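Student: only the shape, not the letters, is given here:
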């Protein structure tokens, strides 16, 4: 049976319980991170932990353990579940207290975590995906990685019902991000992506890809771009912990780049794969 993390304990999954008055359950009052595991190692861990600390600070939520202690427990969770390629999910809520909107006095933060095997796609980026353009109805602090994801869920479900794998969101004429990813377009060899303000989550894979682009001397513009620019782009791709770098070849009923992944996305996918291969080699040594 799978092992989960509850506070500072490792328990069988069937012993995991949520208090009826936990504020994460009642208000979505909490934060989370999802971290990719390659070769049994946490990928881009430092960036994830820095974002966790920022999210906690923005919500004035007390982390129950030090980052070092939490990291050790996450690595132990990987080992107990025998994860090679997988995903670690953990969340921290403000704790359990009688239900009221004000922050409760004396409540203790609650941490839970789980690990799953998630093999990489055999040929990531070869075919590309279809997405749907959906109105962005979320709140105005999308930069905080909170448990409040209903707007994202509704967008993803709408896209699914349209036969798409992802929703690309827009506020008015401005493209923001995906329901669970960041969005990049390519125009005349230049990457364009929405700036990391309060309208998007500054994705860890987004940051990693920006770093890869710099190494590959691919010009980048972090600026607002329109739905018209999206549809007329030379290439479109998304990035996330789960999707890595995934080309978009169709938006609604319109083909992008002739329905084939573009050259810039392929260069970034190759660079991403090289980094994963390096991690695997280091894990075996």
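Tutor: Done, it's in. Remember, it's a predicted structure, so these values are computed and weren't measured experimentally. Residues are numbered from 1 along each chain as shown.
Student: could you use CA atoms for every contact and neighbour count after this?
Tutor: Will do.
Student: other SSEs contacting the one helix or strand residue 111 maps to?
Tutor: Assigned by DSSP states H and E, residue 111 falls within strand 110-117. When contacts are defined as 3 or more C-alpha pairs under 8 Å, 6 or more residues apart in numbering; DSSP states H and E, strand 110-117 packs onto strand 3-6, helix 67-80, strand 86-93.
Student: following it, which helix or strand comes up?
Tutor: strand 129-135.
Student: what distance separates the next helix or strand after that following strand from the centre of its chain?
Tutor: Downstream of strand 129-135, the next assigned helix or strand under DSSP H and E is helix 150-161. Centroid separation for helix 150-161 versus its chain: 16 Å, with C-alpha atoms, centre = their mean, to the nearest Å.
Student: same check on stretch 233-245?
Tutor: With C-alpha atoms, centre = their mean, you get 12 Å for stretch 233-245.
Student: tell me the contacts of residue 199?
Tutor: Applying C-alpha atoms under 8 Å, 6 or more residues apart in numbering, we find residue 199 in contact with 140, 141, 142, 143, 176.
Student: okay, one more to line up with it:
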């Protein structure tokens, strides 16, 4: 039997040896941050960008990560090897540590807790090829969505509402102004121009979002980082979402209303093709 190897506080261990304290502040308060890094063909994709953002999120909540970026990079590479991951992802999180429950931060003697694991999973090719249905949900999250924190209850409730409506994702909006998905960023295409919410405190500046912006610039596709309304979303020529695990995923309908013909659009396909060319090729079609 092959057991998954985990990382915790400098040690690699099998699941049975992974102990998390009940006093961990991640458990009590969601007091921590996390990242998900994609693996293609046994190689990390945009790992430096993800680890940079992990440190940025930690800084925003005044938390110290007890490892350097280079040490974390070495750790995630080792997880790939130890778990024989060909295509999948790494999950990594940092909490403020274990201490008696008080709302204020514990003293400086309490060390942050770093954990990580690797998961094998295929690319969601059916959804990438055909598109997915989404449901609009009021965005009730806190006002620091730019921090990739463990406080995800608003996201979870939105995702569940979408799931109960047989939709893959929730399209979040604040009083009718579209922000992002419950676990993704959103893009609309109208008259050959791509629109997406600017990277403010109201969205997470996704790494795949940044890759798409870079691809669009190289392909000379106009991009306007400007919010659009739910009504405008219904009438887009194309809609798509992006995330580490979803890549560039077309949206075929919102609230049961087809987007244009209900099939992936020309610009979405163009971006998907360019994205695929950037990832390690050995398992690009898996």
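Tutor: Okay, I see it. All values derive from a computational prediction rather than experimental measurement.
Student: TM-score them against each other, please.
Tutor: Put the two chains on top of each other and the TM-score (TM-score structural alignment, normalised by the length of the first structure) is 0.96; 281 aligned residues with a C-alpha RMSD of 1.4 Å.
Student: picking up where we left off before, take the helices and strands packed on strand 110-117 of the first structure and lay them out in TSV including mean neighbour count.
Tutor: Shown next, in TSV, are these (neighbours: other C-alpha atoms under 10 Å):
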stretch	mean neighbour count
strand 3-6	22
helix 67-80	16
strand 86-93	21
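Student: just flag the most distant two among the contacts of residue 199 of the first structure.
Tutor: Spatially, the most separated pair among the contacts of residue 199 of the first structure is 141 and 176, at 12.6 Å (C-alpha to C-alpha).
Student: any residues in contact with both of these two?
Tutor: Residues within reach of residue 141 of the first structure and of residue 176 at once, by C-alpha under 8 Å, 6+ apart, are 199, 200.
Student: thinking again about what came up before, mean shift between the strand holding residue 111 of the first structure and the second structure?
Tutor: When the second structure is overlaid, strand 110-117 of the first structure sits 0.4 Å from its aligned residues on average, using mean C-alpha distance after the TM-score superposition for the first structure.
Student: quick one: that strand aligns where in the second structure?
Tutor: Under TM-score structural alignment, strand 110-117 of the first structure corresponds to residues 113-120 of the second structure.
Student: so residue 255 of the first structure sits right up against residue 247, yeah?
Tutor: No - assessed by C-alpha atoms under 8 Å, residue 255 of the first structure is found out of contact with residue 247, at 11.9 Å.
Student: more crowded one of the two?
Tutor: residue 247 (31 against 15; other C-alpha atoms under 10 Å).
Student: how about the more buried one, what's its match in the second structure?
Tutor: Alignment note (TM-score structural alignment): residue 247 of the first structure maps to residue 250 of the second structure.
Student: okay, its match and residue 169 of the second structure: tell me how far apart.
Tutor: 11 Å (C-alpha to C-alpha, to the nearest Å).
Student: cool, residue 60 of the second structure as well?
Tutor: In terms of C-alpha to C-alpha, residue 60 of the second structure sits 27 Å off from residue 169 of the second structure.
Student: what sits closest to residue 19 of the first structure if chain neighbours are left out?
Tutor: residue 96 (6.6 Å; C-alpha to C-alpha, 6 or more residues apart in numbering).
Student: give me every residue that touches the one you found.
Tutor: With C-alpha under 8 Å, 6+ apart, residue 96 of the first structure has these contacts: 19, 20, 21, 22, 23, 107, 108.
Student: which residue lines up with residue 49 of the second structure in the first structure?
Tutor: Residue 49 of the second structure maps onto residue 47 in the first structure, by TM-score structural alignment.
Student: what's the answer for residue 150 of the second structure, then?
Tutor: Looks like residue 150 of the second structure aligns to residue 147 there (TM-score structural alignment).
Student: is it true that its match touches residue 30?
Tutor: Yes - counting by C-alpha under 8 Å, residue 147 of the first structure touches residue 30, with 5.6 Å between them.
Student: any shared contact partners between these two?
Tutor: residue 24.
Student: more neighbours, the two?
Tutor: Taking other C-alpha under 10 Å, residue 147 of the first structure and residue 30 do not tie; residue 30 has more neighbours (25 against 18).
Student: identify the residue of the second structure aligned to that one.
Tutor: The alignment partner of residue 30 of the first structure in the second structure, by TM-score structural alignment, is residue 32.
Student: now do the contacts for its match.
Tutor: 25, 26, 58, 93, 94, 95, 96, 149, 150 are the contacts of residue 32 of the second structure under C-alpha under 8 Å, 6+ apart.
Student: again, but for residue 260 of the second structure
Tutor: 235, 236, 237, 238.
Student: repeat for residue 231 of the second structure
Tutor: Per C-alpha under 8 Å, 6+ apart, neighbours of residue 231 of the second structure: residue 176.
Student: check which helix or strand it maps to.
Tutor: Using DSSP H and E, residue 231 of the second structure falls in helix 230-234.
Student: what's that helix aligned against in the first structure?
Tutor: Against the first structure, helix 230-234 of the second structure falls on residues 227-231 (TM-score structural alignment).
Student: could you do stretch 174-182 of the second structure as well?
Tutor: By TM-score structural alignment, stretch 174-182 of the second structure lines up with residues 171-179 in the first structure.
Student: measure that stretch end to end?
Tutor: Stretch 171-179 of the first structure: ends 13 Å apart by C-alpha to C-alpha.
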